[in-house]
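In: this one's structure only:
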């Protein structure tokens, strides 16, 4: 062989070796791969090494914890006795933090009202704290990560144009937009959107089912149902020129006719940001006038105030250090009703646009309530005492990192949780956790009634009689679709049942349960669907997980 040919072949070998080396540098392996940066993702990751398996978190978010560390500090808990395991440890760690004097920077501990949902916020008897500041929650999640030596790849977004690599009904790997490939034996989709689940070809739904589909009462359209007060209590004209239907509708009112009650549709309950506000002069950032602000966008709210409505501050829920977890309340509030229908399946670019629209809407809402003369004076004066908390979300303009995705995709798995499970009308098979919160759906649309008035629709709140069990088979896909994926957030549930299940403590509970199941599937060398439930149940109980509750423990 001539010398030139030998050199050419050697160069080819070196080139292929270089490419192979570079490829390997962008490939990451673990027993369990978790996609998501939510509270469920962190708790799943903590459970995995504690069960003897390697784990990697692939997080599209830079900040971990999802809503729990992004403004939802006035925890929706229901019955606290139904929360165990690592989820309860999270709230215990919050309690430890607030038992330390330096935690009370902006007010004295004695000044805090200690009001929670059903129990004291700072529950000394049970050594738990259910109400907290966003940055405190984020630090607890980061402590979990550090203590368990968990590897986290942040700002890594699933490449949704490339389907996950599937072989023999198993996910082999997925690739992120940065070019990284993650290979695992079992995968957990712990996102609010269910993107990995969708990329794996798993069946899912978006929207509200007809009541007839699962023999439910509270699913689908629920016009005339007013359970939470988020509706127009007096007749409000919907038209640009009052009384003139030819003048067009005010912003945020749909012109579509309302469909019959219990009919299904593609609509989902509204999203919002859970804002952390402060009324401490040294720790508040005044509400700014957003770019493109137009007070006409809030004409409907002006008419609500003119009608005499005065409940504006009712959901400024108090959290420590003179701050709030501010949620939607009333007929026109922070919920951006009807503006999120595309979100679950939208591209990243379009999702970002929807997120920015929500942010701009809420910023305009705050500015309007603070400055517009149509707003009741006591509301304007009150709003001027508040601002965004200066020491929260400092790298995001003091605005929460996470939009409240109250529902998006929902898997259609081996078992579908329905209101009949939540309301105790049928037994739940193979429980791995519990829920207890109200069947809670926010409004899905704003429409014009037959009388010519504006009204909201979709606001449902029905209390279960006692804590209910959540089936393991609702957390796994159908076996013929995928055998190594678990889904603790976008689980298999009807729209209205999901309204109760979708609480952050429950997501943490289910995050631990699916991780324990993933590790057992590896030990038993079986699919996630065929994990021995007796082994899983025993393991969860040993770890303090609550899967059943006696009647005498019901509040």
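Out: Yes, it's here. None of these values were measured; they are calculated from a predicted model. Residues are numbered from 1 along each chain as shown.

In: When you work out contacts or count neighbours from here on, use the C-alpha atoms and nothing else.
Out: Noted.

In: Can you tell me the SS state at residue 277?
Out: Secondary structure state of residue 277, per DSSP: H, G, I helix; E, B strand; the rest coil, is strand.

In: Now residue 10: which helix or strand?
Out: Using DSSP states H and E, residue 10 sits in helix 3-25.

In: Check residue 171 too.
Out: strand 170-175.

In: contact partners of that strand?
Out: With contact meaning Cα atoms under 8 Å, 6 or more residues apart in numbering, strand 170-175 is reached by 158-159, 162-166, 181-187, 200, 482-485.

In: Next step: the residues you listed restricted to strands.
Out: Using DSSP state E, the subset of the contacts of strand 170-175 located in strands is 165, 166, 181, 182, 183, 184, 185, 186, 187, 485.

In: all strands of the stretch 201-350 of the chain, in order?
Out: 204-205, 239-241, 244-249, 275-278, 284-285, 316-319, 323-326 (DSSP state E, counting those that start in this stretch).

In: okay, the ones you listed in TSV with distance to residue 348 and mean neighbour count next?
Out: Compiled in TSV, these are given as follows (distance: least, Cα to Cα, whole Å; neighbours: other Cα atoms under 10 Å):
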stretch	distance to residue 348	mean neighbour count
strand 204-205	19	18
strand 239-241	34	17
strand 244-249	31	13
strand 275-278	23	28
strand 284-285	30	20
strand 316-319	31	22
strand 323-326	27	26
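
In: Of those, which is nearest residue 354?
Out: Closest to residue 354 of those is strand 275-278 (Cα to Cα; 17.4 Å).

In: starting at the chain centroid, how far to the closest one?
Out: 19 Å (Cα atoms, centre = their mean, to the nearest Å).

In: Now do the contacts for residue 540.
Out: Applying Cα under 8 Å, 6+ apart, we find residue 540 in contact with 432, 513, 516, 546.

In: same question but for residue 27, I mixed them up
Out: With contact set as Cα under 8 Å, 6+ apart, residue 27 has these partners: 180, 181, 182, 183.

In: dropping in the other structure now:
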């Protein structure tokens, strides 16, 4: 029998080790831009809400280097998304914001339009630390409770019938809710909630598309030069293929598969010496990992190894570009696995491999004797900014998970929606970016090494995204909304997945969740006329 003192200590230990579940009206998983706007909207609606983030820093890609925004068309902005970009604009109107250059010297170049639109007072180009400050400010103003914890990916979703009852984290914490919003880049709630989803590329025939599935004969953008030998020893097929190269594309063009478009970090660089940390030779560096780079240079690739799109204060958003660049092609999936099936620790390890690849790419281009001296000198001035990502070796926190799970709902957004051939009647947001897929693999085509999977199809004007693409099919989970891993084909998702769209869809998801709670109905039963009224009141962008 325990003494009174030991009994008290035992009970105190149990009380601290097994915390009581946290109960909220709305539980949001994912500290992404869409998760943040959903949480702010829910709080503004008077709902009790918790934002559970598996990442230490909030904001996803918007705060991790994607500062040269994939906007497409500013007409897609409304509500909280518009508020975010207006705050960016106001920040950079102050002289104190310009520490390494003047506003005039920066110029005004953004993607598809001005970086700072004076007429609309929106700023679409910004430093990562500024984006984080703004998101933190928005969450603070709404008094949103933020908890940092990672979902138990194997058994963390607890169901009662067709409804999620609670989410359990790896640390044992539990969140009970009336409504749940999956704002993760991976769609991590979908399997446990028994919701239908896809991973990979649909065949063209699945939704009557023209550019889904394998694209070996059509992928010309960001392509390797002709003439690159794919073998470890040039001219010797018996030596085997270079690392990461497949013998063929895996099928005919237009056929579906289970590949994923490549991930990378939106690397942030600067050429300001007093704010620069040069990239050293990374741990475990192997020259053979960059053999494709050397051969691409020999075959004629002289530039476009990484972008240098300028953000304020001489910082860059250095995304993938060119035949060989920052994308770690083919490294986010393999036989019997893909990024979505990995545990958190495994994802962290794979993300680290992406980081080491990119660091090694920069070091090689700046230092390796197999890179022409003129090229080395041209790139020698770029390093990491001292005043960004200060707790992570000045490297972005979030890997660019461009695509993972995609829900299959009653409406599957597809290529025809993006082109305007078909139009939904229940819009909850607008998208306008090109249908954009990065390469998924390196393969042998006509005896040469080639990339496969890049597609970039123009979108003429903003098009609506359906509410029914944010909720599961009828008969599936009744209290889950999914604003990023939504119901869309690979092609349509390539347009919808942009961060400004995510902000809008996150806010719309929270408004729908509030309505469903009010009326005590399933998310599939929300009357669109009621939802539209609320969306208009929130100044959401819905189109014509």
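Out: Alright, I've got the coordinates. Please read all numbers here as calculations on a predicted model, not as lab measurements.

In: before we move on, back to that, specify the stretch among the strands of the stretch 201-350 of the first structure that is closest to residue 465 of the first structure.
Out: In terms of Cα to Cα, the element of the strands of the stretch 201-350 of the first structure nearest to residue 465 of the first structure is strand 316-319, at 25.5 Å.

In: how about that closest one, which residues of the second structure does it hit?
Out: Aligned by TM-score structural alignment, strand 316-319 of the first structure falls on residues 308-311 of the second structure.

In: Tell me where the stretch 351-500 of the first structure has helices.
Out: Counting by DSSP state H, counting those that start in this stretch, residue ranges of the helices within the stretch 351-500 of the first structure are 377-383, 419-422, 495-501.

In: How about the stretch 201-350 of the first structure?
Out: Assigned by DSSP H, counting those that start in this stretch, the helices in the stretch 201-350 of the first structure fall at 211-214, 299-306, 348-371.

In: and those as TSV, adding distance to residue 330 of the first structure and mean neighbour count?
Out: As requested, the helices of the stretch 201-350 of the first structure are arranged in TSV below (distance: least, Cα to Cα, whole Å; neighbours: other Cα under 10 Å):
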stretch	distance to residue 330 of the first structure	mean neighbour count
helix 211-214	26	15
helix 299-306	10	19
helix 348-371	13	18
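
In: export the strands of the stretch 201-350 of the first structure to a markdown table and tack on distance to residue 421 of the first structure?
Out: What follows is the strands of the stretch 201-350 of the first structure, written out as a markdown table (distance: least, Cα to Cα, whole Å):
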| stretch | distance to residue 421 of the first structure |
| --- | --- |
| strand 204-205 | 19 |
| strand 239-241 | 42 |
| strand 244-249 | 40 |
| strand 275-278 | 32 |
| strand 284-285 | 44 |
| strand 316-319 | 30 |
| strand 323-326 | 30 |
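
In: Looking at the ones you listed, which is nearest to residue 48 of the first structure?
Out: Of these, nearest to residue 48 of the first structure by Cα to Cα is strand 204-205, at 26.2 Å.

In: quick one: that closest one to the second structure mean distance?
Out: Compared with the second structure after fitting, strand 204-205 of the first structure deviates on average by 1.0 Å (mean Cα distance after the TM-score superposition for the first structure).

In: so where is that strand in the second structure?
Out: Aligning strand 204-205 of the first structure against the second structure (TM-score structural alignment) gives residues 197-198.

In: what does residue 40 of the second structure align to in the first structure?
Out: In the first structure, the residue equivalent to residue 40 of the second structure is residue 46, according to TM-score structural alignment.

In: where's its match relative to residue 295 of the first structure, distance?
Out: To residue 295 of the first structure, residue 46 of the first structure is 47 Å away according to Cα to Cα, to the nearest Å.

In: Spatially central residue in the first structure, please.
Out: In the first structure, the centroid-proximal residue (Cα atoms, centre = their mean) is residue 405; its distance is 4.9 Å.

In: Can you give me every residue that contacts that one?
Out: For residue 405 of the first structure, the contact set (Cα under 8 Å, 6+ apart) comprises 192, 193, 271, 272.

In: Can you find the partner of it in the second structure?
Out: Using TM-score structural alignment, residue 405 of the first structure pairs with residue 401 in the second structure.

In: Residue 85 of the first structure too?
Out: Aligned by TM-score structural alignment, residue 85 of the first structure pairs with residue 79 of the second structure.

In: From residue 256 of the second structure, how far off is its match?
Out: Residue 79 of the second structure is 37 Å from residue 256 of the second structure, where distance means Cα to Cα.

In: for residue 282 of the second structure, same thing?
Out: Where residue 256 of the second structure is concerned, residue 282 of the second structure sits at a distance of 37 Å (Cα to Cα).

In: one step back: please tell me how far the residue nearest to the centre of the first structure sits from residue 289 of the first structure.
Out: Taking Cα to Cα as the measure, residue 405 of the first structure falls 25 Å from residue 289 of the first structure.

In: Not counting residues beside it along the chain, what's closest to residue 409 of the first structure?
Out: Once flanking residues are discounted, residue 409 of the first structure sits nearest to residue 206: 5.0 Å by Cα to Cα, 6 or more residues apart in numbering.

In: so that neighbour touches residue 343, yeah?
Out: No. Using Cα atoms under 8 Å, residue 206 of the first structure is not in contact with residue 343; the gap is 10.2 Å.

In: what sits in contact with each of the two?
Out: Shared contacts of residue 206 of the first structure and residue 343 (Cα under 8 Å, 6+ apart): residue 408.

In: Quick one: neighbours of residue 17 of the second structure, just the number.
Out: Neighbourhood size, residue 17 of the second structure [other Cα atoms under 10 Å]: 12.

In: just residue 16 of the first structure next, same as before
Out: Number of residues near residue 16 of the first structure (other Cα under 10 Å) recorded here: 11.

In: The second structure: matching residues for stretch 167-179 of the first structure?
Out: Using TM-score structural alignment, stretch 167-179 of the first structure pairs with 160-172 in the second structure.

In: Next: stretch 352-370 of the first structure.
Out: Aligned by TM-score structural alignment, stretch 352-370 of the first structure falls on residues 348-366 of the second structure.
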